[in-house]
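S.K.: how would this look folded up:
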Amino acid sequence: MSEPIQSDQFFNTRHEQVQHIELGKNKLAYFTTPYGEMNQDSIGYFHDPDNQTIIMLLADGMGGHSEGEKASKAVIQGIINELKNAKETGPIASIIEAIDAVHKKIQRNWNDAGTTLSVAEVNDKTVRFYSIGDSPALLLSSTGETLYQSNLHSPKDFALKSGLFAEKTIMQKEQDHYVSNVVGLDDYFVEVSPSLKLSKGDVVLISSDGLFDKNFTYQFALPNANYEETLQALLEQTALKSDQRHESLFDDTSFLFFQR
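M.R.: Okay, the predicted model is just below:
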């Protein structure tokens, strides 16, 4: 007998502290909160116990676009709906096909909309990332070594990686919040990672850029410990500083955290 799907979505939400959910034998931490009154970040998760799959989703609506909150909501809602429909009719649908369907919906319904998207497809022993824009996707070892980091589709990240500017210079430039690839624009593209090995203690993290306070290197020191201790240590090294919301955040701030 098939086990029921578990999923949830959070739009324009204000969490005061980090939330936790048990998905089978695993736990997932998630959090989303606004910088001001409206939260243009949207997050969601989808757990298919039959296929031992957890899909983590995060979208950051473009702050310069009036429909950014609607776009981020549409992409999370649309992908989860596509995955639910695929579950009823057969194997889980291609995530890329689901993204493209939502992309076309955004273009049909809103003239001025765009959103980043970061997806982690976690299976029993592997993880694969799907990235559009500058919302980071990370695979970390139990001690904090970066095993995979998505490319951030923005002029600042390109300039840093190309060696055109030093990190300190990049952080001072006006282009800091420009994004060159978003769902809803004609020339968007999806960056897909290889299928990456997931070992015991490894951490999967997707977030909006607000979590890292302009930290380009994503270097962490983790205690090689359990879920609670690892999450606490990680958050202490971010703009959030703890599992509680505070008033010193500089942007909408969201993340989903999974530890094997």
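
S.K.: only C-alpha atoms for contact and neighbour calcs from this point on.
M.R.: OK.

S.K.: Tell me how far the closest residue in space to Phe165 that isn't next to it in sequence lies from Val203.
M.R.: Ranked by C-alpha to C-alpha, 6 or more residues apart in numbering and with sequence neighbours excluded, the top spatial neighbour of Phe165 is Ala159, at 6.0 Å. Here Ala159 is placed at a distance of 28 Å from Val203 (C-alpha to C-alpha, to the nearest Å).

S.K.: so what does the host helix or strand of Gly44 touch, helix or strand wise?
M.R.: Taking DSSP states H and E as the criterion, Gly44 maps to strand 41-48. Contacts defined by 3 or more C-alpha pairs under 8 Å, 6 or more residues apart in numbering; DSSP states H and E place strand 41-48 against strand 6-11, strand 26-33, strand 53-60, helix 68-89, strand 253-259.

S.K.: Can you add mean neighbour count and distance to Ser208 and give these back as JSON lines?
M.R.: As requested, the helices and strands packed on strand 41-48 are exported to JSON lines (neighbours: other C-alpha atoms under 10 Å; distance: least, C-alpha to C-alpha, whole Å):
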{"stretch": "strand 6-11", "mean neighbour count": "17", "distance to Ser208": "14"}
{"stretch": "strand 26-33", "mean neighbour count": "21", "distance to Ser208": "9"}
{"stretch": "strand 53-60", "mean neighbour count": "27", "distance to Ser208": "6"}
{"stretch": "helix 68-89", "mean neighbour count": "20", "distance to Ser208": "12"}
{"stretch": "strand 253-259", "mean neighbour count": "25", "distance to Ser208": "5"}
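
S.K.: Output the ones you listed as CSV; include the columns distance to Ser142.
M.R.: Below are the helices and strands packed on strand 41-48 laid out as CSV (distance: least, C-alpha to C-alpha, whole Å):
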stretch, distance to Ser142
strand 6-11, 27
strand 26-33, 16
strand 53-60, 19
helix 68-89, 29
strand 253-259, 9
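
S.K.: so which of those gets nearest Tyr148?
M.R.: For the helices and strands packed on strand 41-48, the distance to Tyr148 is smallest for strand 253-259, at 14.6 Å, taking C-alpha to C-alpha.

S.K.: how many degrees apart are the closest one and strand 53-60 in direction?
M.R.: Here the directions of strand 253-259 and strand 53-60 differ by 160 degrees (axes from the mean of the first three to the mean of the last three C-alpha atoms, to 10 degrees).

S.K.: contacts for strand 253-259?
M.R.: Contact partners of strand 253-259, identified using C-alpha atoms under 8 Å, 6 or more residues apart in numbering, comprise 26-35, 41-43, 56-58, 200-211, 227, 231.

S.K.: what do you get for stretch 23-34?
M.R.: Applying C-alpha under 8 Å, 6+ apart, the contact partners of stretch 23-34 are 6, 10, 12-22, 39-43, 47, 49, 227, 245, 251-260.

S.K.: structure for this one too, so we can compare:
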Amino acid sequence: MQNDADPKRPESDHSEVANLPALNDTVEMDALDIPHIGAQEPIEIPSVTTVDCVNGIAAWLTMKSPSRETENEDSLGVISASSDQGILVVADGLGGHRGGKNASQALVKSLKKGLPVRKEPVEDRHILISKGLKVPLQSQTDQSEVDGLRSVILNRIEAANKRLIKSGAGSATTLALVELQGSKARTYHAGDSQILVMSQRGRIKYETVSHSPVGYALEAGVLSEQEAILHENRHLVSNVIGSRDMSIELGPWISLAARDTILLASDGLFDNLFAVEVVECIRKGSLEDGVHQLAEIAVKRMCSRIPNLPSKPDDLTILAYRRKPRST
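M.R.: This is a model prediction of the structure:
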């Protein structure tokens, strides 16, 4: 399968690649030497939407590829079940398949429809130790609710997968989903829409691996990140919602510290920016400004071809979440 809005990919010389900092280095954006590139006609970047969500804030934007007139096939959702439970989701309908937009929308709607809403948050339980310090205790119902939400998410994904197959339209979609439970998060994904979890200092706590030949080669060390992002077969995807062989990769629980950031995005972002660029844009400062800056750089890359830098026009969806500091 392929997930590509523009089948004519730029030629690249893999013997010469951009000299970028290591993935986990903490650097300033000036050190990345990102060119300020303008398209023939200015591309309007949508405004960023923000909302309070599960002990933090979420910010997002979505837009169609600047190189085509067809509709945006990406969909996203920010779904709160309670003040301390919710999910973030990005779905990218497969370009070249009939009904890509319908597939991504159907998946997000299925998740919204099935997520149980808890009207009252679980009462905090704690004990007091020396000098009145409160130590939180897990309530007896917490673990059952956590397991229950996982089951709901997986069941809704499976239901959407069955409906897409039954429709016979040949449509499919990727999935990048983050489940939020209090101060923890875990990922669910299928396809090449990626998820990054990072600290304010820029340390990557977790990163999903794209379900694609190039993604697996990158993870195995066969390709460098620079070689992978410029690879002619990067658009091929091996696992999607809407396939009889669909599988969901479930990540581990990740503890979130104050000001940690989670980023989910369609390949319109990760096919045009290196991971270190994404991290440096979004890890600190205003979440709204960071999302807008990522979109601005991605669109400029899409509209211009610079040697050794990626340039792949595609629909673009960016969804970021940042955990707020605990109030005192």
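
S.K.: Any idea what the TM-score is?
M.R.: Overlay of the two chains. TM-score (TM-score structural alignment, normalised by the length of structure 1): 0.81; 240 aligned residues with a C-alpha RMSD of 2.9 Å.

S.K.: who's more crowded, Ala159 and Val203 of structure 1?
M.R.: Val203 (26 against 14; other C-alpha atoms under 10 Å).

S.K.: what's the counterpart of the more buried one in structure 2?
M.R.: Val203 of structure 1 maps onto Thr261 of structure 2 when the alignment is built from TM-score structural alignment.

S.K.: and its match, what does it touch?
M.R.: Val197, Met198, Ser199, Gln200, Ile282, Arg283, Ala320, Tyr321, Arg322, Arg323.

S.K.: ok, so what distance separates the residue nearest to it when sequence neighbours are not counted from Leu76 of structure 2?
M.R.: Of all residues not flanking Thr261 of structure 2 in the chain, Arg322 sits nearest, at 4.4 Å (C-alpha to C-alpha, 6+ apart). Distance check for Arg322 of structure 2 against Leu76 of structure 2: by C-alpha to C-alpha, it reads 17 Å.

S.K.: matching residues in structure 1 for stretch 204-218 of structure 2?
M.R.: Alignment of stretch 204-218 of structure 2 against structure 1: residues 146-160, by TM-score structural alignment.

S.K.: Can you give me the distance of the residue positioned nearest the centre of structure 2 to Gly242 of structure 2?
M.R.: In structure 2, the C-alpha nearest the mean C-alpha coordinate belongs to Leu264, at 1.4 Å (C-alpha atoms, centre = their mean). Plainly put, Leu264 of structure 2 is 20 Å away from Gly242 of structure 2 if you go by C-alpha to C-alpha.

S.K.: Doesn't Asp314 of structure 2 belong to a strand?
M.R.: No. Read with DSSP: H, G, I helix; E, B strand; the rest coil, Asp314 of structure 2 is coil and lies in no strand.

S.K.: ok, now how distant is the aligned partner of it in structure 1 from Ala59 of structure 1?
M.R.: Counting by TM-score structural alignment, Asp314 of structure 2 corresponds to Asp251 in structure 1. From Asp251 of structure 1 across to Ala59 of structure 1, the span is 14 Å (C-alpha to C-alpha).

S.K.: Likewise for Ile106 of structure 1?
M.R.: 13 Å.

S.K.: May I ask which helix or strand encompasses the nearest residue to Arg244 of structure 2 once chain neighbours are set aside?
M.R.: Closest residue in space to Arg244 of structure 2, ignoring its immediate chain neighbours: Ile165 at 7.3 Å, by C-alpha to C-alpha, 6+ apart. Taking DSSP H and E as the definition, one finds Ile165 of structure 2 inside helix 142-167.

S.K.: Tell me the buried residues in that helix?
M.R.: For helix 142-167 of structure 2, a neighbour-count test (16 or more other C-alpha atoms under 10 Å) marks Leu149, Arg150, Ile153, Arg156, Ile157, Glu158, Ala160, Asn161, Leu164, Ile165 as buried.

S.K.: and the aligned residue in structure 1 for the fifth one, what does it touch?
M.R.: Think Ile157 of structure 2. Matched by TM-score structural alignment, Ile157 of structure 2 corresponds to Ile99 in structure 1. Going by C-alpha under 8 Å, 6+ apart, Ile99 of structure 1 touches Val75, Gly78, Ile79.

S.K.: Repeat the analysis, applying 7 Å as the threshold.
M.R.: Applying C-alpha atoms under 7 Å, 6 or more residues apart in numbering to Ile99 of structure 1 gives the contacts Ile79.

S.K.: Kindly state which residue of structure 2 is aligned to Ile21 of structure 1.
M.R.: By TM-score structural alignment, Ile21 of structure 1 lines up with Val51.

S.K.: tell me the average deviation of whatever helix or strand its match lives in from structure 1 after fitting.
M.R.: Per DSSP H and E: Val51 of structure 2 is located in strand 49-53. Strand 49-53 of structure 2, aligned to structure 1 and superposed, deviates on average by 1.9 Å (mean C-alpha distance after the TM-score superposition for structure 1).

S.K.: Tell me which residues of that strand come out buried.
M.R.: Buried-residue list, strand 49-53 of structure 2, by 16+ other C-alpha under 10 Å: Thr50, Asp52, Cys53.

S.K.: now do stretch 68-83 of structure 2
M.R.: Asn72, Glu73, Asp74, Ser75, Leu76, Gly77, Val78, Ile79, Ser80, Ala81, Ser82, Ser83.

S.K.: separation between the fourth one and Tyr216 of structure 2?
M.R.: Between Ser75 of structure 2 and Tyr216 of structure 2 the distance is 25 Å, computed by C-alpha to C-alpha.

S.K.: what's around the equivalent of Asp192 of structure 2 over in structure 1, how many residues?
M.R.: Alignment note (TM-score structural alignment): Asp192 of structure 2 maps to Asp134 of structure 1. Residues near Asp134 of structure 1, counting by other C-alpha under 10 Å, number 29.

S.K.: so what's Asp134 of structure 1 closest to, chain neighbours aside?
M.R.: In space, Asp134 of structure 1 is closest to Leu152, 4.3 Å off (C-alpha to C-alpha, 6+ apart).

S.K.: List of residues touching stretch 68-80 of structure 2?
M.R.: With C-alpha under 7 Å, 6+ apart as the test, stretch 68-80 of structure 2 has contacts from 53-54, 63-64, 86-93, 100-101, 104-105, 108, 112, 315, 317.
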